[in-house]
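1. I would like to see how this sequence folds:
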Amino acid sequence: MKFSERMGFVEVDNVIQFKSMSQRLKNDIFNFWRDEIERLYLNNPYSNHNETEINEFLWTHYFHETKPIGYDYIDTSQITAYYKIMKFYEVYDFLEFLMQTLLNNPVDTKKINQVLELNHSGFRFIGNQLEPISSETDIKNLESGLNLSIDDGHLQKAINELGKRENINLNTIMKESIDAVETATHQIAAELFDGQPKDTMGRSIAILKDNGFIENHPAYLKAFSNLYGYSSDGGIRHPKNRDYKVDQAEATFMLEICSAFISMLSLKKSDYKTKDLNK
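-> Have a look, this model is predicted:
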């Protein structure tokens, strides 16, 4: 992370881009495909294709345009002018076309996925087609959990870590996510019932369940308790001799499911207070 970002002098975009595209992402996608076309075709001694042929291929097969009157060939500036005014979904359309035609190889798939991940795009290539890495429901749960402010800032810390462009600590995301749930359950159990500050999360959940606050199927609560154990036993929350190696998919999943659980707790808290008022 840059000095200006660490010190807070410039705003850092920590949000997964699902229905938008930052200028930096748009620029990085442009630089990716131009660099790869140069590598594969223009600077490749074994390639018989030149820049004019590449540009005219894109001009006719993607943009479906004919040559403007007075032009003998299409140059890169004309393609660039089209790219600059593309909406974010048009950029993804264009990128898919490139990955299915000129850049249809595993090396470029890996490279572009790294570009998308670095810029927090909500999409990745599976084969040569873009697929969402997170559903709209997951995005809403994350935003909802963050805005409820019953987790003592742990969700924000997890999101800040996920939002880093470099040196992301995935264990921190896991730890802060589950700590958010632990804090939220403590707060509700203490506010509404006889919960104590030093209670474990299992004890807090038991208090909520015994008082009819949580009436979910036991298997659901057991599944979440197992997630809590998974985050602890793997050395994530309480480091031990063996550290479980977390990948970004697991860390993101933990953040999303913990956000959803906090949203559910808050909704039930509102319902519970409403029932008390109506008694």
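2. hey, let's count contacts and neighbours off CA atoms from now on
-> Noted.
3. For this structure, which segments count as helices?
-> Using DSSP state H, the helices of the chain run over residues 3-6, 23-37, 51-61, 76-84, 88-100, 106-118, 136-148, 154-162, 170-192, 201-210, 218-233, 248-277.
4. Reformat those as a markdown table; add mean neighbour count and distance to residue 126.
-> Shown next, in a markdown table, are the helices of the chain (neighbours: other CA atoms under 10 Å; distance: least, CA to CA, whole Å):
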| stretch | mean neighbour count | distance to residue 126 |
| --- | --- | --- |
| helix 3-6 | 11 | 32 |
| helix 23-37 | 15 | 17 |
| helix 51-61 | 16 | 23 |
| helix 76-84 | 12 | 24 |
| helix 88-100 | 17 | 11 |
| helix 106-118 | 15 | 8 |
| helix 136-148 | 18 | 19 |
| helix 154-162 | 22 | 22 |
| helix 170-192 | 23 | 23 |
| helix 201-210 | 19 | 38 |
| helix 218-233 | 15 | 28 |
| helix 248-277 | 17 | 14 |
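5. Next, format the ones you listed as a markdown table and append distance to residue 239.
-> Below are those laid out as a markdown table (distance: least, CA to CA, whole Å):
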| stretch | distance to residue 239 |
| --- | --- |
| helix 3-6 | 27 |
| helix 23-37 | 36 |
| helix 51-61 | 53 |
| helix 76-84 | 48 |
| helix 88-100 | 41 |
| helix 106-118 | 28 |
| helix 136-148 | 26 |
| helix 154-162 | 18 |
| helix 170-192 | 10 |
| helix 201-210 | 18 |
| helix 218-233 | 8 |
| helix 248-277 | 17 |
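6. can you tell me how far residue 109 sits from residue 96?
-> Distance from residue 109 to residue 96, counting by CA to CA, to the nearest Å: 10 Å.
7. likewise residue 232?
-> To residue 96, residue 232 is 41 Å away according to CA to CA.
8. Find residues that contact each of residue 109 and residue 96.
-> Shared contacts of residue 109 and residue 96 (CA atoms under 8 Å, 6 or more residues apart in numbering): residue 128.
9. Let me see the contact set for residue 47.
-> Residues in contact with residue 47 (CA under 8 Å, 6+ apart) are 40, 41.
10. Then the one 3 residues further on?
-> Going by CA under 8 Å, 6+ apart, residue 50 touches 41, 42.
11. how about a cut-off of 6 Å?
-> Taking CA atoms under 6 Å, 6 or more residues apart in numbering as the contact definition, residue 50 lies against residue 42.
12. one step back: quick one, which of the helices of the chain gets closest to residue 125.
-> helix 106-118 (6.3 Å; CA to CA).
13. before we go on, could you also do this sequence so I can check it against the first one:
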Amino acid sequence: MRFSQRIGKTSVRDSIQIESIDEKLENRLWNTIQINFFDVIGVNFHHKIDNDSDIGLVFNSIWQEFFENRADEIPKNQQRDISAREFVGYIKDWFFKSNWFEKYDFLEFLSKIDINYLKIEFDVRCNNSLKKEMSAYRLVDGHIVQITSEEEIVEIEDALVNSSKWEPVNTHLSTAIEYFSNRKNPDYRNSIKESISAVESLCKIIVGNNSTTLAPALKIIEEKYKVHGALRSAFTALYGYTSDAGGIRHSLLTDDIEVSMEDAKFMLVSCSAFINYLKVKLEK
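-> As a prediction, the model looks like this:
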């Protein structure tokens, strides 16, 4: 994570792309459209495309149904066949000028063509690109679905309070975000570790005992700040008693158990929300 993000000058939402598409994601999505859609269905820019061919039907569907253009204005060559070069060039020009949500509209449209007709698994390739660039959206059954909500982003941002009092908590949480949002080499295993450590650090600060661990600290907090016992037990169980003898750091996070982005995101958001909850309790 960059310095500007750690001190709160750059929003966490810049790492997890919600209601936005940066240049890297934009380029990757276009490459996916070009390589995993047009190339796969056999679009050759140097050959003519008959209006009644399979590719011609796909092109006409995109032209008339998505762009809502006039049928007789689709780019054609002198032989009145569809010009693949001009057609894809039109789409490319539109794509890089369009709004972020319009790009997702187009991906959704292509996905539905694939599901209903082509069967080339466009959504799988597209989702790989979205995942690599930390998009908050995925293609599910021909629909763009938001997998990271505004509320989740707010929880993480609120937990990153720039205060010396909470510096150890912020350090662990920032590191968890860094591991999670690394687009070249995400480390979900260590992201979970750091998310848990952020909660544990907060509990140590609250009880004033740097040598304690999460379970006994939560027990003290439960009694002193009226945290519901069921909630305390749930978090203690969820985090697997983060002791050196066992628990989540030595079971869930062992090398033989796969840890996914969804696991890491759940822990990051849950830990951030719990941190915010405990801070509110302290203020009362």
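14. ok, and the closest non-adjacent residue to the equivalent of residue 189 of the first structure over in the second structure?
-> Here residue 189 of the first structure is matched to residue 207 in the second structure, going by TM-score structural alignment. Computed as CA to CA, 6 or more residues apart in numbering, the closest residue to residue 207 of the second structure that is not its neighbour in sequence is residue 217, at 6.5 Å.
15. corresponding residue for that neighbour in the first structure?
-> Alignment note (TM-score structural alignment): residue 217 of the second structure maps to residue 204 of the first structure.
16. Residue 191 of the second structure too?
-> Using TM-score structural alignment, the partner of residue 191 of the second structure in the first structure is residue 173.
17. Please report how far the residue nearest to that match when sequence neighbours are not counted lies from residue 165 of the first structure.
-> Once flanking residues are discounted, residue 173 of the first structure sits nearest to residue 158: 4.4 Å by CA to CA, 6+ apart. Using CA to CA, residue 158 of the first structure is found at 14 Å from residue 165 of the first structure.
18. Equivalent analysis for residue 13 of the first structure, please.
-> For residue 13 of the first structure relative to residue 165 of the first structure (CA to CA), the value is 10 Å.
19. ok, residue 43 of the first structure - how many residues close by?
-> Neighbour count for residue 43 of the first structure, taken as other CA atoms under 10 Å: 14.
20. nope, residue 39 of the first structure is what I was after
-> The number of residues packed near residue 39 of the first structure is 13, by other CA under 10 Å.
21. Would you check how far apart it and residue 232 of the first structure are?
-> Residue 39 of the first structure is 46 Å from residue 232 of the first structure, where distance means CA to CA.
22. Skip the chain neighbours and tell me the closest residue to residue 225 of the first structure.
-> residue 202 (7.0 Å).
23. Repeat that for residue 265 of the second structure.
-> Using CA to CA, 6+ apart and skipping residues adjacent in sequence, the residue nearest residue 265 of the second structure is residue 180, 7.6 Å away.
24. so what corresponds to that neighbour in the first structure?
-> Using TM-score structural alignment, the equivalent of residue 180 of the second structure in the first structure is residue 162.
25. now residue 234 of the second structure
-> In the first structure, residue 234 of the second structure lands on residue 223 (TM-score structural alignment).
26. and the gap between that match and residue 217 of the first structure?
-> For residue 223 of the first structure, the distance to residue 217 of the first structure equals 10 Å [CA to CA].
27. and if you look at residue 148 of the first structure?
-> Residue 148 of the first structure is 25 Å from residue 217 of the first structure, where distance means CA to CA.
28. list the contacts for residue 188 of the second structure?
-> By CA under 6 Å, 6+ apart, the residues touching residue 188 of the second structure are 180, 264.
29. what do you get for the one 4 residues further on?
-> With contacts defined as CA under 6 Å, 6+ apart, residue 192 of the second structure is in contact with residue 264.
30. Just give the nearest non-adjacent residue to residue 109 of the first structure, would you?
-> Counting by CA to CA, 6+ apart, the nearest residue to residue 109 of the first structure once its immediate chain neighbours are dropped is residue 125, at 6.6 Å.
31. And the counterpart of the one you found in the second structure, how close does it get to residue 202 of the second structure?
-> The alignment partner of residue 125 of the first structure in the second structure, by TM-score structural alignment, is residue 139. According to CA to CA, residue 139 of the second structure and residue 202 of the second structure sit 37 Å apart.
32. same check, this time on residue 133 of the second structure
-> Residue 133 of the second structure is 31 Å from residue 202 of the second structure, where distance means CA to CA.
33. What span of the first structure is stretch 257-272 of the second structure aligned with?
-> Stretch 257-272 of the second structure lines up with residues 244-259 of the first structure when matched by TM-score structural alignment.
34. What is the neighbour count of residue 251 of the second structure?
-> By other CA under 10 Å, the residues close to residue 251 of the second structure number 12.
35. That one and residue 257 of the second structure, how far apart?
-> Separation of residue 251 of the second structure from residue 257 of the second structure (CA to CA) stands at 8 Å.
36. and if you look at residue 151 of the second structure?
-> Taking CA to CA, one finds residue 151 of the second structure at 29 Å from residue 257 of the second structure.
37. Same check on residue 106 of the second structure?
-> Taking CA to CA as the measure, residue 106 of the second structure falls 37 Å from residue 257 of the second structure.
38. Same check on residue 148 of the second structure?
-> 24 Å.
39. what about the two, which has more around it?
-> Comparing residue 148 of the second structure with residue 257 by other CA under 10 Å, the one with more neighbours is residue 148, at 20 against 10.
40. which residue numbers in the second structure go with stretch 82-93 of the first structure?
-> Under TM-score structural alignment, stretch 82-93 of the first structure corresponds to residues 94-105 of the second structure.
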